[in-house]
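# fold the following for me, if possible:
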Amino acid sequence: MSTTQNERLRELLEPLVSSQGLDLEEVEVASVGRKRVLRVVVDSDEGADLDAIADVSRALSAKLDETDAMGDGEYELEVGTPGAERPLTEHRHYVRATDRLVKFTLNDGAELVARILEVDDDGLDLEVPGVKGRKPTARRLDLADIAKARVQVEFNRKNKNDVSEEEA
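You can find the predicted model right below:
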């Protein structure tokens, strides 16, 4: 059985990323013009700040320099985080998206936009926003029923502290 370059890179880099307290989310080698780019996406439950990204980037660069994992040609290393509208593909992604608005595509093709309230091993407890002044409703969604899920960006959502201060 042959392994792809991405799989070999993942096996090489994952222990190093884990030792930095981060999760290796994605490894991709892409050609951009005549140059190759190695994109590495990392994250953690607390998020990854710029210092953590810089530390892991230096560690990955040193490891890649001491191996021939990228071959002889030049390449550029890009290390970053998944971004605001990240797709949710692992259980830990759903946990990290608690209290966030998510667009779900279900296995039957239906779409649902809801806020994740709680996550357990089997599924999600959601709050579906009310439409036209109606109150939000609760819904349970099994993880097995989800085909795709992506966090949605909210520009004007008030956090709980803002609401409490206004009501006081």
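# going forward, measure contacts and count neighbours with C-alpha atoms only.
Noted.
# and the host helix or strand of D162, how far out from the chain middle?
Of the helices and strands defined by DSSP states H and E, D162 is found in helix 160-167. Distance, stretch centre to chain centre, for helix 160-167: 29 Å (C-alpha atoms, centre = their mean, to the nearest Å).
# second chain to compare with the first, below:
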Amino acid sequence: MAAQDRIEALLAPVVEDLGYEFVGLEYSSNPKNRVLRIYIDQPEKGIDLDDCETVSREVSALLDVEEPISGQFTLEVSSPGVERPLFTAEQFSRFVGEQAKVQMHAPVDGRRRFKGTILGVDGDTVRLEVEGTEWSLDVNAMDKARLAPDLDALFAGDGKD
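Coordinates of the predicted model:
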């Protein structure tokens, strides 16, 4: 089991026991700036600073005891935000019809980066329409994935306050 998987297996139950959805984590092991970033959510109400502080305290205490990461690192707890990271097939299935950016570990037919509409999910395979072509991408072979909303449309109002 990879280090990131071990950390996730340790932390996800703690986050969920606190009443939050464990969206996923990112770990940057750069020796000069090691960061463990945990994404949490409560789809029905969202996340605020108090939620992040609550989770940070509990997770920090557990990390101090279990020490899955040696040496110093920065712990960040965050909401997924508008450009929500996607870690699992289940998360992709929740956002069918939305735009996403995907970066693969290795090229698929000569291409590593994709931006398109999520068409659906079959097991661990995400179907993405990119410029009129449907791609089938294995979620386990993805390096990074996140929603890619049209921010202009998102923030464009009807002129009313």
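# after superposition, what is the TM-score?
Structural agreement between the two chains, given as a TM-score (TM-score structural alignment, normalised by the length of the second structure), stands at 0.61; 126 aligned residues with a C-alpha RMSD of 3.4 Å.
# now do the helix holding D162 of the first structure: which elements does it pack against?
Using 3 or more C-alpha pairs under 8 Å, 6 or more residues apart in numbering; DSSP states H and E as the contact criterion, no helix or strand is in contact with helix 160-167 of the first structure.
# which strands and helices sit next to the longest strand anywhere in the second structure?
With DSSP state E applied, the strand covering the greatest number of residues in the second structure is identified as strand 111-122. Strand 111-122 of the second structure makes packing contacts with helix 89-94, strand 99-108, strand 125-130 when contacts are defined by 3+ C-alpha pairs under 8 Å, 6+ apart.
# would you tell me which one of these is buried the most?
Scoring these by mean neighbour count under mean count of other C-alpha atoms under 10 Å gives strand 125-130 as the most buried, with a mean of 20.
# average distance between the longest helix along the second structure and the first structure?
Secondary structure of the second structure per DSSP state H: the longest helix is helix 49-66. In the superposition with the first structure, the average deviation recorded for helix 49-66 of the second structure is 0.8 Å (mean C-alpha distance after the TM-score superposition for the first structure).
# in that helix, which residues are buried?
Of the residues in helix 49-66 of the second structure, those buried by neighbour count under the rule 16 or more other C-alpha atoms under 10 Å are 51-52, 55-56, 59.
# what's the first helix or strand after it?
On the C-terminal side of helix 49-66 of the second structure, the closest following helix or strand by DSSP H and E is strand 74-78.
# count residues in the vicinity of the nearest residue to S60 of the second structure once chain neighbours are set aside, would you?
Nearest residue to S60 of the second structure in three dimensions, chain neighbours excluded: L75, at 7.6 Å (C-alpha to C-alpha, 6 or more residues apart in numbering). Burial measure for L75 of the second structure: 15 neighbouring residues, criterion other C-alpha atoms under 10 Å.
# got the contact list for L75 of the second structure?
L75 of the second structure makes contacts with 35-38, 56, 60, as judged by C-alpha atoms under 8 Å, 6 or more residues apart in numbering.
# quick one: distance of stretch 102-121 of the first structure to the chain centre.
Chain-centre distance of stretch 102-121 of the first structure: 16 Å, with C-alpha atoms, centre = their mean.
# can you tell me what the residue nearest to S60 of the second structure aligns to in the first structure?
In the first structure, the residue matched to L75 of the second structure (TM-score structural alignment) is L77.
# rewinding a little: any idea of the angle the longest helix of the second structure forms with strand 74-78?
Here helix 49-66 of the second structure runs at an angle of 140 degrees relative to strand 74-78 (axes from the mean of the first three to the mean of the last three C-alpha atoms, to 10 degrees).
# contacts only, for the residue nearest to T74 of the second structure when sequence neighbours are not counted.
Using C-alpha to C-alpha, 6+ apart and skipping residues adjacent in sequence, the residue nearest T74 of the second structure is V35, 4.7 Å away. Contacts of V35 of the second structure were listed using C-alpha under 8 Å, 6+ apart, and they are 26-29, 73-76.
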